[in-house]
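Student: What follows is a predicted structure for the sequence shown.
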Amino acid sequence: MLIKQPKEFLLKKVTYLLLSHFLLNLSVLSAQTMISGIVKDAEGVPIPYVNVLFSGTVIGTITNDAGEFVLSSDATHDELAVSLLGYSSQKLNLTRKRNHNIVVTLVEGEQLNEVVVVLKPKKRLRKKENPAYSILKQIWAKKRKNGVHSFAALEYQKFTSFEVGIKNLDSSFLKTVLQKDFDSVRSALKQQNSSKAYMPLNLKEQVENVYTNDSLDLERTVTLGERTSGLEPRGYFFEQMQRVFQDIDVYKNRILFADKVFESPLSRNGFATYDYVLLDSIAVEKEKIYTIYFFPRRSEDLAFTGSFTVSAPSYALTKINMRIDPAINLNFVSGLNLEKTFLIANDSVYLPRSNRYAGEFSVVKKAENAKTLSVIKNEFFDKYSFNKPKAEAFYKNQKMQVAEKEFQEEKAFWDAFENNKNYSKDTRSILTEIKNNSKMKRILQFTDFFTGGYANIVPGVQFGKWWNSFNNNDVEGNRLRLGFRTFKTMEDRFRSNAYIAYGFGDSKMKYAFDVKYLLKQDPRITVGAVYSKDFEQLGSRLLKTKNLIDFSSGGTNSYLARGSNYYLSDIERFGVNLDFGFSNNFHVGLNLISEQIASAAPDFFSIASIQNNRVVSEYKHVQLNSYIQYTPRRNVFGYGVEQRFGVNLHPKFILKYSQGINGLFGGVLDYNKVQLSYNQTLLLNFMGNLDANFELGKTYGVVPLPLLNAIPSNQGYSLKPKTFSLLNYYDMVADSYLMGHFEHHFNGFVSNKVPLIKKFKLRTLATFRFAYGSTSAQNRKINQSNIQYNSPDSGLYYEYGFGFENIGYGNVRFFRIDFIWRSPLASSFKLNPYSSQLPDFGIRVGAKPSL
């Protein structure tokens, strides 16, 4: 049945499509996929106003009066859809990136059974009034029955490519960078884009066989081959870009994408975030295909724009295309797109066919033809085999990759795939030419230094991080620190870090170094040793595991801080560590530490106590520690001694037991300590996400001040995780403690409803943190220091506040500002000497340079 459409609607539609056609023609010179041709009927007569789209997208045009069309896209597409009411639809496979002068013939006969056009209403439809609602209800009800879960056992082959490159490069820039290599790659670069060039930097390819068993809830992946071509971009910026595209399940209610939690368009709560438009329904043989477009209700919401098609009666997705609206203002992001396609199996079940993730990133707000970093991840699935279950032992025999080139295969392996359009010869030919280009290497090294903090000094040794080089505190005055590390590749099995520091106020040299080596790869066994002689702020952190020295910090204070800070300890430390990684997310470790502890400023800060009926102010301390760390579902990658972590939501559990050993290596303190930590990010539907952390500990035995638990404080004006911003160092000391830190990020749920905040594209957050603890009478009795043992045992000490994040300009919006208040409990604390009066209110700033 054909529903007659008003002339006004048809006029608007034709005008809109003609305008789209004009704009697309303007961008045709910068296209990755370009196609032109003519549409005719069975008698060879050109057909005007035919819809021509790249399948699964909203990128399209209509034919002109002569039946001609031109269509282009920055992305790579493999199928073209051509349709017009009253004619059979056609789908054409695109075997090349450029297809010219093609002829499409549409045949009358297969009429559309029904066409329902729903314009996005100016006044939002209620959920039950929207025709898309009934279809979404069916998707929710049947999503478990669709896809890989429809089979008891499933096997398939998966090809993945991950490509990093730079877009919108003009010939003058390329000549300057490539120099003598320009002529050899110029023709290949022009094939990428006829106006501005795209130059790949790195390409990683992988072929895997995947075996799943739904009844056993087990999956095994067997890597058949890998290869890497081109340069190796490094540094924080490149690391962040490559972490963006994790596996995304669009059927889930919420999606972690680009470090942020987005509401899925298929979420059961989707109508709180999206407007849905049912475009049409088409009867094809025994199926009915629905196309639904979705739009964020508010442009600044963490939500997608795009469309999906769904097949009835299975109500399985056949295609989905999603993009992020630039109004969201993600850090460094100029554009992000996701496209998934599905193929039909056994007449009714749809399985993954391809996934494409594409992103463009820049430091400044994207302007037309601006240079951007491009990241493209493609996944293709084929060679499906159904219901051939294997023994349970087969699925559990999962081989973990333990070396970077363990599955690297040479040309003979890849020859079998070369004729497949998913495997790009052109990209690899360019990468072969530029791999050893010295100018390009220098550009990447500068980027690594600026964003990652490290610069090469001699082969295998780097200086960094440069931003930790300068600091200040009241004991040392201005402090200069120079750091170094060994480095050949990200996958080094051996790594050493070191630094030397000099205080211009105390005229003393400090230094530290550590070494660690990946002794065994499966299971992972890492050994390490550290030595340091430096000043440390013991009142800033409680729980440590295998990182016995904090090389990520520049020092003990900052230039911008309130009050004074003389409460530093002079520590000489030697330690050894042994870490067992039974899996990437389950570690057990042991370390032995010997420390000589004294005050760094005895005239201002005393750590004295009564030991064996005499007052001592220096301590030889030997401690044996054991710990368990469990991080289920954490995405871990890398095969060297230092692994990296992807962006995904996972809990983190740490259990640590410490024992002070009297008599070993001169140690004089005897005690036991137990500590437990739990971190978790909780998704609270459309209201945002809550970051929660609990930590508790108890010390058994009588110990001096340096071995008690100073509740972590922060006197700086910048935010630091898991610290209290309105406390001074050593304001609270306990041998038993419980702390909680909570941050709720509303992700636009509040700010998008407040016009002034919305105008500046800010997002709101709320914070709450508390501490509770006590100090035993025995530990109070031996105290001879000048520190008051204030313990929050009479009630909770807490701080609460709210703030704004997403502060910045253009594509750089990683700053935040917090407004913080404290509980009245601290007003009853006895003030330590040289400490400032505790503020009731504070303003703090923070920066998190992530997406």
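Tutor: Now that the structure is in, tell me what you want to look at. Residues are numbered from 1 along each chain as shown.

Student: CA atoms for contacts and neighbours, from now on please.
Tutor: Will do.

Student: can you pull the contacts of the residue lying closest to Q240 once chain neighbours are set aside?
Tutor: In space, not counting the residues next to it along the chain, Q240 is nearest to S850; the distance is 6.8 Å by CA to CA, 6 or more residues apart in numbering. By CA atoms under 8 Å, 6 or more residues apart in numbering, the contact set of S850 is 240, 259, 331, 814.

Student: swap in T309?
Tutor: T309 makes contact with 56, 289-292, 317-320, according to CA under 8 Å, 6+ apart.

Student: How about I593?
Tutor: 573-576, 622-624.

Student: what's the answer for D415, then?
Tutor: D415 makes contact with no residue under the criterion CA under 8 Å, 6+ apart.

Student: doesn't it fall inside a helix?
Tutor: Yes - judged by DSSP: H, G, I helix; E, B strand; the rest coil, D415 forms part of a helix.

Student: distance of it from N422?
Tutor: Using CA to CA, to the nearest Å, we find D415 at a distance of 13 Å from N422.

Student: now do Q246
Tutor: Distance of Q246 to N422, given as CA to CA: 20 Å.

Student: cool, G575 as well?
Tutor: From G575 across to N422, the span is 51 Å (CA to CA).

Student: Who has more neighbours out of those two?
Tutor: Residue environment comparison for G575 versus N422 gives the larger neighbour count to G575, 20 against 16, counting by other CA atoms under 10 Å.

Student: Walking through the stretch 651-800 of the chain, point out its strands one by one.
Tutor: According to DSSP state E, counting those that start in this stretch, the stretch 651-800 of the chain carries its strands in the segments 652-660, 671-683, 689-700, 709-710, 733-734, 736-745, 763-774, 797-809.

Student: one more structure, for comparison:
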Amino acid sequence: MKNVLGSGDHGWTRMNADARLGRSVVPFDLRSVFICVHPWFSPVHRSRPIKRLLLLAVLLLPVLVHAQRTRVTGRVFDQATGDPLPYANVVFPGSTVGTSTDTVGFFRLNDDQHRDSLRVSMTGYRARTIALKGAVDQGLVIGLDPMHVELHVFEVRPGENPAFAVLRQVIARKPFNAPERLDAYHYTSYDRVRFDLNHFTDRIKKNFLLKPFDYLWDGIDTTADGVRYLPILLNEREEEHDYRRDPRSEKRVVMGTKAYKFFRAPRIMEFVEDMAIEPDINEEQVTILDRSFPSPINSHFQQYYRYLLDDTLRACDGYICHRITFRPKHIGDAAFRGEMLIDTTSKAVVRVDLAFSIEANINFVRNYWIRQDRAPVAEGPWFVRSSQVIGDFTVIENSADMTGFFGRRTSTVSDITIGQTREEAFYKQVDPVIVQDSAALRNDAWWRTVRPDTFTVEERDLVTRVDRMAHDPRWQRREGLLHLIGEGWQPLGPIDLGNVYTFFSTNPVEDQRVKLGLRTNDHFSRTWRFAGHLAYGFGDARWKGGLSGAVQLNGPRRQRTLIGAEYLDDMLQPGRSASLLPLDHVLTSFVRLSGPDPRWYLRATSAYVERQWPAGLAVRCGSVDQRISAPDVGFFRVLEGDTTGGATVTLSGVRLGARFAFGVKDLDADYTTILRGLFVPRVPIVSLEILLSGGGLGTNAVPMQRYRLKVEDRLRTPPFGYLDIYAEGGLIDGDVPYPLLHFPNSDPLLFNDVRSFNLMNFLEFAADRWATLQLEQHFEGHFLDRIPLLRWAKLREFVLAKAFLGSLSAANRNGAFPLPDGLSDARDPYVEVGFGIENILKVARVDFLWRLTDRDHAGALPFIVKPSFYFRF
């Protein structure tokens, strides 16, 4: 099948496309032609030589034309690793005919002229020129040698790599070439993001979810390299950008936004928004898909990259430019591969190509490529004028046939004005992103005026198809099934039925528990929300339930006001984190490992008013009334020396809450809410809650004040990944029964919880003054990627430490409600440490945890191994 040439051919391999079926793939040769025309050469026809010659020319014409054509197919790969090379340049030298390899390294190139050679090149690799046979369809398998050998040569010679001198000049000129040195500027940007399903076969048409929708497949097309794709989503956005240097202010005004899709997918829309973020190579680190990449013009560029400076200058967009190629210093590093064109006069980057592929420890990415074109304004600074992004995503990155999708983004910048500022009130707005009230309501006529180009035929067809799918009842039923599996709720018109995973569970108090819940959805109202549930425990023979309602009032500039109320009569578990499985989830019945399983009855009513700002600020004020009791005999209480049972603890008063995370959308002020999303916010999250109880709504309410504050943040620590920080502190002022004390989040369950103490049991510690600190350093494979046998698995390592410090006042330690056995304060800090491996099969994490203190407590486990599951890049 293959004819492997010797070392003199520089390692590339030639393979005949006809699989050795013959020296030529021409379907007939000249002898067959002469046999066909043989009667014309008989003596009978010798009198008509001109006619014979004309006919002979006509018969030979297809053969001659075929002989002139050049057809080449093949695959390009990394000679060192064997990995396919996407987007390599393949051209016929001396012509304008060329192409690029696809995402798995394949190409096809045709020309009507005879070509005797083929040239293959790619950033960071030695170019190859291959001799071609004439009049033969040829298949080639071409290996390119990485240029790290040449780069290494530069390092060992006296002096230094000549690219370094150019890069130092670029870095030194960054402040002058950056737009931020201007007093003010304004520009308009248009972004278009499209997702295409790719690498699928006809079997997908028989899939239960998609089988009825024949019209969906009308949009199938094929790339030049033979990859089938189907556009399924389109999003466009028009924005205005304003900058003022002193006092510094940056604002984005969203003038219009529109999404064409047939599925509800908030995570996908997060992905769309992340692709629309323009990376700034003037920064030290560039964040893409929640991963940090060092900029190729980073101040410490030698630490991350190997560079090669072309020995000749070239023309680029009217400038004379240096060309510098770069690649990661170590295989597997989260760093770019690409090239820069640098203006020799201003030392500004005219064009930059950034790419990473399956070699980088990033999930679900076959390849990712960014191109930015820059141009200066008269005042000197350079602006990004246009950019392109192409991503190839799939579940299994190194499979060329696994179904995935292309993500494509194009962006253009126009109407740049320098030195003009807006009115002061505009800059004083807190919101960094200002969304016009009419942004989502723009009509087609408006969009036609702002688009820099018209929709392609594919894109127009996509708009028609997705609209038809979105209104197809058959698809709506299937989408409901997907939400039932993923979220546990089944849509039934304007009502959702669920959560199916809580329909049945068991616990020590209720024994067997059944539950049914209902809630409204967008088909009922986008303004009003109602929810309720009814449950029954067979062990305690007691009904439980809850009912809640809320109305959302939209104000100007995307400000929202929520007014809500709730009644709840159900069970609670002290010290249970909101990020754990729901208390009545069916799995909770089976996954507890150690310690007690306390459950109390809670009867609560509350009402609140909350205001949310797009700047990332939410404030809530509300009333709260709670009555907590224990099963069977209730809480024990000491009165005049006698201990009695049946006591109920009552709390009634006002609760104030606030949360701030600059620029984060849809933030609420509930202190216990866990922010969930595809990407972690790039800013600290600060939450505050104040509870004032006594008198008010409850006649027997405990007089007390509780204050608590927490901060969550992620610090990038390149090249060693990132550090997650969680810190909380609080105090309770007043003499309170122990059910109202603070219980640290505990997790004695089988699965790891990142915000809990995973070796602490429920009701093990309590405090009225406390502090919690949790640190997790994620190395993102920095060390494991250095091990060749493990690199392919893309495993990532991390270490962690968690501590809790809490104390009890004498009055609360020896109060009227005696502390149950095993419950104490933590004057000496409780500490657990561990390490772990994450990204196992891209969705799993395993923690190895040690408890360092209080190991003599009843039911305490000194060591445990816990799994958990998640989705992230």
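Tutor: Yep, it's here. What you see is a predicted model, and the numbers here were worked out from it, not measured in a lab.

Student: care to give me the TM-score?
Tutor: These two chains, once laid on top of each other, score a TM-score of 0.78 by TM-score structural alignment, normalised by the length of the first structure; 747 aligned residues with a CA RMSD of 4.2 Å.

Student: ok, back up a step: next, the residue nearest to Q240 of the first structure: secondary structure please.
Tutor: Local secondary structure at S850 of the first structure is given as coil here, using three-state DSSP.

Student: before we move on, the earlier item: among the contacts of S850 of the first structure, which recur in the second structure?
Tutor: Contacts conserved in the second structure for these, counting by both residues aligned by TM-score structural alignment, their matches' CA atoms under 8 Å: 331, 814.

Student: Among the contacts of S850 of the first structure, name the buried ones.
Tutor: 240, 259, 331, 814 (16 or more other CA atoms under 10 Å).

Student: Let me have these in CSV, extended by distance to S72 of the first structure and secondary structure.
Tutor: Conversion of those to CSV gives the following (distance: CA to CA, whole Å; DSSP: H, G, I helix; E, B strand; the rest coil):
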residue, distance to S72 of the first structure, secondary structure
Q240, 30, helix
D259, 31, coil
N331, 28, coil
F814, 35, strand
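
Student: Return the member of those nearest to L590 of the first structure.
Tutor: Q240 (31.6 Å; CA to CA).

Student: ok, that closest one touching L851?
Tutor: Yes - proximity of Q240 of the first structure to L851 meets the contact threshold set by CA atoms under 8 Å, at 7.3 Å.

Student: Report the set of residues contacting both of the two.
Tutor: If you check Q240 of the first structure and L851 against CA under 8 Å, 6+ apart, no residue is contacted by both.

Student: Break down the second structure into its helices, ranges please.
Tutor: All helices of the second structure, identified by DSSP state H, fall at 30-37, 49-68, 148-156, 162-177, 266-275, 301-304, 424-427, 444-450, 457-470, 473-487, 788-791, 810-813.

Student: Of those, which is nearest F356 of the second structure?
Tutor: Among the helices of the second structure, helix 301-304 comes nearest to F356 of the second structure, with 13.8 Å by CA to CA.

Student: Look up the average distance of that closest one to its aligned counterpart in the first structure.
Tutor: Superposing on the first structure and averaging over aligned pairs (mean CA distance after the TM-score superposition for the first structure), helix 301-304 of the second structure comes out at 3.1 Å.

Student: what residues does that helix touch?
Tutor: 294-295, 328-330, 335.

Student: Highest neighbour count among the residues you listed?
Tutor: Neighbour max across the contacts of helix 301-304 of the second structure (other CA under 10 Å) = A335, 29 neighbours.

Student: which residues touch that residue?
Tutor: For A335 of the second structure, the contact set (CA under 8 Å, 6+ apart) comprises 293-294, 304-305, 327-328, 356, 360.

Student: quick one: which of the contacts of T309 of the first structure has the most company?
Tutor: Most crowded among the contacts of T309 of the first structure, counting by other CA under 10 Å, is L317 at 27 neighbours.

Student: which residue in the second structure lines up with it?
Tutor: With TM-score structural alignment defining the correspondence, L317 of the first structure maps onto V349 in the second structure.

Student: most packed of the strands of the stretch 651-800 of the first structure?
Tutor: Per residue and on average, the most neighbours among the strands of the stretch 651-800 of the first structure fall to strand 733-734, with a mean of 26 (mean count of other CA atoms under 10 Å).

Student: which residues of the second structure does that strand align to?
Tutor: Following TM-score structural alignment, the partner segment of strand 733-734 of the first structure in the second structure covers residues 766-767.

Student: Run through who's touching the matching stretch.
Tutor: Stretch 766-767 of the second structure is touched from outside by 738, 741-744, 806-808, 823-826, with contacts defined as CA under 8 Å, 6+ apart.

Student: And stretch 244-252 of the second structure, by the same measure?
Tutor: Judged by CA under 8 Å, 6+ apart, the contacts made with stretch 244-252 of the second structure from elsewhere in the structure are 180-185, 239-243, 421, 427, 431-434.

Student: can you check stretch 223-238 of the second structure too?
Tutor: Judged by CA under 8 Å, 6+ apart, the contacts made with stretch 223-238 of the second structure from elsewhere in the structure are 101-102, 106-108, 188-200, 217, 219-222, 254-262, 272, 405, 450, 458-459, 462-463, 466.
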